[in-house]
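In: A predicted structure for the sequence below; I have some questions about it.
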Amino acid sequence: MKQKKASRHADATPHAAALIEGLRDIGYSLETAISDIIDNSITAGARQIRIITETSVDEPFIAVVDDGSGMTEDELVAAMRPGSRNPLSPRDAPDLGRFGLGLKSASFSQCRRLTVVSRKVGKTSAAIWDLDDVAIRNEWMVQLPDDISGSPGIDELGNTGTLVLWQKLDRLTGGMSHNAVKRAEIINRRIAEAERHLRLVFHRFIETPKRLSIELNGRQLLPLDPFATSNPATISDPEEVLSLNGSEVKIKSFTLPHHRQMSTTDWEDIAGPEGHLKSQGFYLYRGERLILHGTWFGLCRQSELSKLSRVRIDIPNSMDADWKIDVKKSSAQLPPVVRDRLRNVIERIQNGSKRTYLKRGQKMVDNKRLPMWNRILADDKIHYKPNIDHPAFSAFADSLPPDLRRGFLNCIALVGASLPVEALHADMAGTPEQIVPDSVDEDTLDQAVKATLSVLLGANKDINEIMALMKDVDPFRSAWDGTQRIIAATIGSKEKK
């Protein structure tokens, strides 16, 4: 029997300078890079995390200080090693890590000098990766300085905990490294943009201050709950549990309130810079840490009528491979079995979102509520026409001679035919919350209220029912104080007679 020749081996150790520069371009943004550092702090049991920035000095820096368990020198050196953990290795439930690359790749994406100082059991250890030094030596050698007393942020470190310090912020200066004012302006703007991301990604941790507090330059960050669970008008479905490979996927659907049921500040806050249309969809959490949001995973399209729909999906860190969580912990893919279940969830919760909008619209066209406009569905097309039977129109038309009455009704029909459908569609697709009914003057309101009141009283409806009917439709709803005053004066004068 012929024996196989033994394989030869060749040294394939990567060049330190080349590979470590490559780690800079995995695709981190400032907000995802800071989030990765915070993940490590949470895994270390931190209860307080402080982000400190100094941008106006000659050598600007960003520091993240926590009060976690800290590391010994051996543990620190291991943590500074690229690929310090195998992603296939089991992790404790609170562990937010993934590949053992986060600390290094996140830091290198923003700076050329990473210093980590950690304090554990009364002993302080420090290690430094300086990419300029690696470029010269071309060796996988981390610096272990004896004296770190002058390091920015070192005074913020407590009895236990870790300081992560970024210096040589070449990726954040926007090419303005020689213009201190412009450089500070650019970095400060980027940090301000990152603030909302941190409030959102870690909102479930900081909703309970005793669990975790995150500060940015001395100011505590407030949680940003994308589901508005504290608003009583938010609709939430029961949680569903799906078993997958011995672990559980938890799914909970929410329908946000209509914008008229929230303050403008809260509405804009949960919408974010891209608006509610781009914020609808699935919100994937790994260990309560937000991984991905504002996507339907290709199962449906984002639409105006479904923009109030949001679905929270919770997975444990043991399912990283199933969901293909990436290094940055900012993207994922649906496992096939979950995809099938979510199709049903989408149909149900999108119907809920549509009802929230349509419910308000239907009040306008409900015959019991004296609509100013009629919604007509014919030949698969929807038309809106002014309701010529509305008391405000019919009472005035009846007071006119026949020739003038015909001209008046023609004018009303012309207004309906000139409805700017395209402009309304464009506005509703963009900023529907900015579309409001036009106001009417006192004389117009007086005429409309008295005409409507006369018809409703003639139909033997009591005053409470009349008030409820009129409060639901414009122009009365938008001028309710004036409407109430006119009703009271009209009723009072009738009673005196």
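Out: Yep, it's here. Numbering: from 1, shown residues only.
In: when you work out contacts or count neighbours from here on, use the C-alpha atoms and nothing else.
Out: OK.
In: not counting sequence-adjacent ones, nearest residue to Arg24?
Out: Ser109 (4.2 Å; C-alpha to C-alpha, 6 or more residues apart in numbering).
In: do Arg47 as well
Out: According to C-alpha to C-alpha, 6+ apart, the nearest residue to Arg47 is Leu212 (4.5 Å).
In: so the one you found is in contact with Arg204, correct?
Out: No. Using C-alpha atoms under 8 Å as the test, Leu212 is too far from Arg204 to be in contact (9.4 Å).
In: quick revisit: what's near enough to touch the residue nearest to Arg47?
Out: Ala46, Arg47, Gln48, Ile49, Phe205, Ile206 (C-alpha atoms under 8 Å, 6 or more residues apart in numbering).
In: for the stretch 301-450 of the chain, just list every one of the helices.
Out: Remark: helices assigned in the stretch 301-450 of the chain by DSSP state H, counting those that start in this stretch are 320-323, 336-364, 391-398, 402-417, 421-430, 442-458.
In: and for His197, the neighbour number?
Out: Using other C-alpha atoms under 10 Å, His197 has 19 neighbouring residues.
In: okay, now the one to match up with it:
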Amino acid sequence: MAVRKTIQVVPRARRTLTSLRNLGYDLRHAVADIVDNSVSADATDVHVTVHFDGARSWIRILDNGRGMNAETLTEAFRYGSERDYGRTELGRFGFGLKSASTSQCRRVTVVSRAETPAAELEARQLDLDHIDRVNDWQIFDLAPDELPEPARSLLDDASGTVVLWEGLDRLLQYQDPFGGWAKKQLISHAGDIDEHLGMVFHRFLAGEVANREPLRITVNGTSVEAWDPFCRTEPSAEALQEEDIEVSSSEGNGIVHLRPFVLPNQNHFSSQAAWKRASGPKSWNRQQGFYIYRADRLIQSGGWCRLRAVEEHVKLARVSLEFFPELDSAFGVNVAKASVTLPAELRKELSPLVKDWSRVADAAYRQKQRPPKPRPRRTRTTGVASTPSVPTARTPSSDHSHSLERDSSPKPATSPSTLVDHREVGTVSRVPGAAPQSARQALEAAAEQAGESQALSRIASALRTMSPETAHDLGW
């Protein structure tokens, strides 16, 4: 057979990098992706700093992990870099450091020292403005005296890594980047990062991951608290029958482990503060449903993955769904590790279980006597399974960096007469005596009254593309 002639076609750096900036990261997920690398490097301390200085504002992630030598650090800047990933590692695609960083900034500097005797400090920098000029895949090899000021003198003689984002063009899109509004927004972003990391890494923060010391994360010097979606410290929280379902994939078969919980009715929580904290970042209705973990790292928080609608009466149901990287292809994990798609064979098995869990949650919501728990089911098999091992955190140090403070002012408590939190999608708050109204109807009526019906139509169209499940829950 004749050998066919080949021609190498190298992607244009300028256009390709512009496209790769739009892989679906928001700031919270981008920071979490960098923290994934810290966790994979066995860091026990991760310090996130959000610093406001107008157009010169920056974000920095510092860890005390194993660090990288010169060769490893250079390879880390290659898109699609290849290396062997451990079964419990949080990385996978070889895109995270670059894509997460450039989704938020125009210049990313990484400084690292490997955990080997007499290791030198190594630094590399990816500058999008430089790549725009030369249209080539180039990074800078920085000497210690060339480091940006916020990345200097942080590692001393210890191992670890510093990731610095400058040129925050995606965050500081203001006419006056030095103004009060820009500063307020960056403070708000710091709070969002804190809340998100406390949820995504709650098992690591709480020391629940096997063979790891507890992880400590700070945001602007304040320790991030683990947020347990299942309120297991509440005496009235109920754990239902656990299930194992075997699922096949192109990379091998694996076990999906399910742990359903029904949270207490509001009147049975230990305190109103505990009830409010349990509502989570998206509030009660949007926090019901599946909490999907990949190697103990939370990927999806809430939602029923189109197996049922979000509903007020089942908002106390939350289900831990756990899998390991051998099932990544089956779940369609994206680069940002921000969403998954349930395999068709798993959806079929989950459908009757969701009905059982919903029935128990409905009874708890109505404060009736709960029906008998669902009968234990045998493990379902769809192929030969590989038993999942349990993943793997080390101890605190302090961050002496100076930065803006996060807004910690308390939010107003929900009125007792409010039946549904006003932030919950799919429902609207009701005052006693008012006629019930769907969220869609309320939005459409308000838009019509304000003369913005066409604008709402465009928003609905965009929502159907960006978040089909949310659009479906709203009736669009």
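Out: Perfect, thanks for sending it. Keep in mind the model is a prediction, meaning the values are calculated, not measured.
In: and the TM-score between them?
Out: Here the TM-score for the pair of chains, by TM-score structural alignment, normalised by the length of the second structure, is 0.73; 369 aligned residues with a C-alpha RMSD of 2.6 Å.
In: re earlier: wait, the residue nearest to Arg24 of the first structure sits on Thr32?
Out: No. Using C-alpha under 8 Å, Ser109 of the first structure makes no contact with Thr32, being 10.2 Å away.
In: so if I had to pick from these two, which one is more boxed in?
Out: When Ser109 of the first structure and Thr32 are compared for neighbours, Ser109 comes out ahead with 23 against 20, by other C-alpha under 10 Å.
In: could you find the counterpart of that one in the second structure?
Out: With TM-score structural alignment as the criterion, Ser109 of the first structure lines up with Ser103 in the second structure.
In: likewise for Ile20 of the first structure?
Out: In the second structure, Ile20 of the first structure lands on Leu17 (TM-score structural alignment).
In: repeat for Asp36 of the first structure
Out: So Asp36 of the first structure corresponds to Asp33, using TM-score structural alignment.
In: could you say which helix or strand contains that match?
Out: helix 27-40 (DSSP states H and E).
In: hmm, who's touching that helix?
Out: 46, 61, 63-65, 89-91, 96-97, 100-101, 103-104, 161, 189, 192-193, 196-197, 200, 336-338, 393.
In: next secondary structure after that helix?
Out: Following helix 27-40 of the second structure in sequence, per DSSP H and E, is strand 45-51.
In: whereabouts in the first structure does that next one align?
Out: Under TM-score structural alignment, the match for strand 45-51 of the second structure is residues 48-54.
In: residue in the second structure matching Pro232 of the first structure?
Out: Pro232 of the first structure maps onto Pro235 in the second structure, by TM-score structural alignment.
In: against Ile292 of the second structure, how distant is that match?
Out: Pro235 of the second structure sits 24 Å away from Ile292 of the second structure, going by C-alpha to C-alpha, to the nearest Å.
In: same check on Phe331 of the second structure?
Out: Counting by C-alpha to C-alpha, the gap from Phe331 of the second structure to Ile292 of the second structure is 10 Å.
In: what ranges does the stretch 301-450 of the second structure have for its strands?
Out: 317-323 (DSSP state E, counting those that start in this stretch).
In: trace Pro145 of the first structure over to the second structure, please.
Out: Per TM-score structural alignment, Pro145 of the first structure is aligned with Leu142.
In: likewise for Lys307 of the first structure?
Out: By TM-score structural alignment, Lys307 of the first structure lines up with Lys315.
In: what is the burial count for that match?
Out: 25.
In: quick check: the lengthiest strand in the second structure aligns to which part of the first structure?
Out: Longest strand in the second structure by number of residues (criterion: DSSP state E): strand 254-262. On the basis of TM-score structural alignment, strand 254-262 of the second structure is assigned to residues 247-255 in the first structure.
In: before we move on, back to that, quick one: the host helix or strand of the match of Ile20 of the first structure to the first structure mean distance?
Out: In the assignment (DSSP H and E), Leu17 of the second structure maps to helix 13-20. Mean deviation of helix 13-20 of the second structure relative to the first structure after superposition (mean C-alpha distance after the TM-score superposition for the first structure): 0.9 Å.
In: buried stuff in that helix?
Out: For helix 13-20 of the second structure, the neighbour count (16 or more other C-alpha atoms under 10 Å) marks Ala13, Arg14, Leu17, Leu20 as buried.
In: Ser339 of the second structure and Val333 touch, don't they?
Out: Yes. At 6.3 Å, Ser339 of the second structure and Val333 qualify as touching, with contact defined as C-alpha under 8 Å.
In: which one's more surrounded, the two?
Out: Shown here are Ser339 of the second structure and Val333; by other C-alpha under 10 Å, Val333 has more neighbours (19 against 14).
In: and for the more buried one, nearest residue in space, chain neighbours not counted?
Out: Val340 (5.0 Å).
In: and His313 of the second structure, by the same measure?
Out: Asp362 (5.2 Å).
In: that neighbour contacts Val314, doesn't it?
Out: Yes. Taking contacts as C-alpha under 8 Å, Asp362 of the second structure lies within contact range of Val314: 5.1 Å.
In: out of the two, which sits in the more crowded spot?
Out: More neighbours surround Val314 than the other of Asp362 of the second structure and Val314, with 24 against 20 (other C-alpha under 10 Å).
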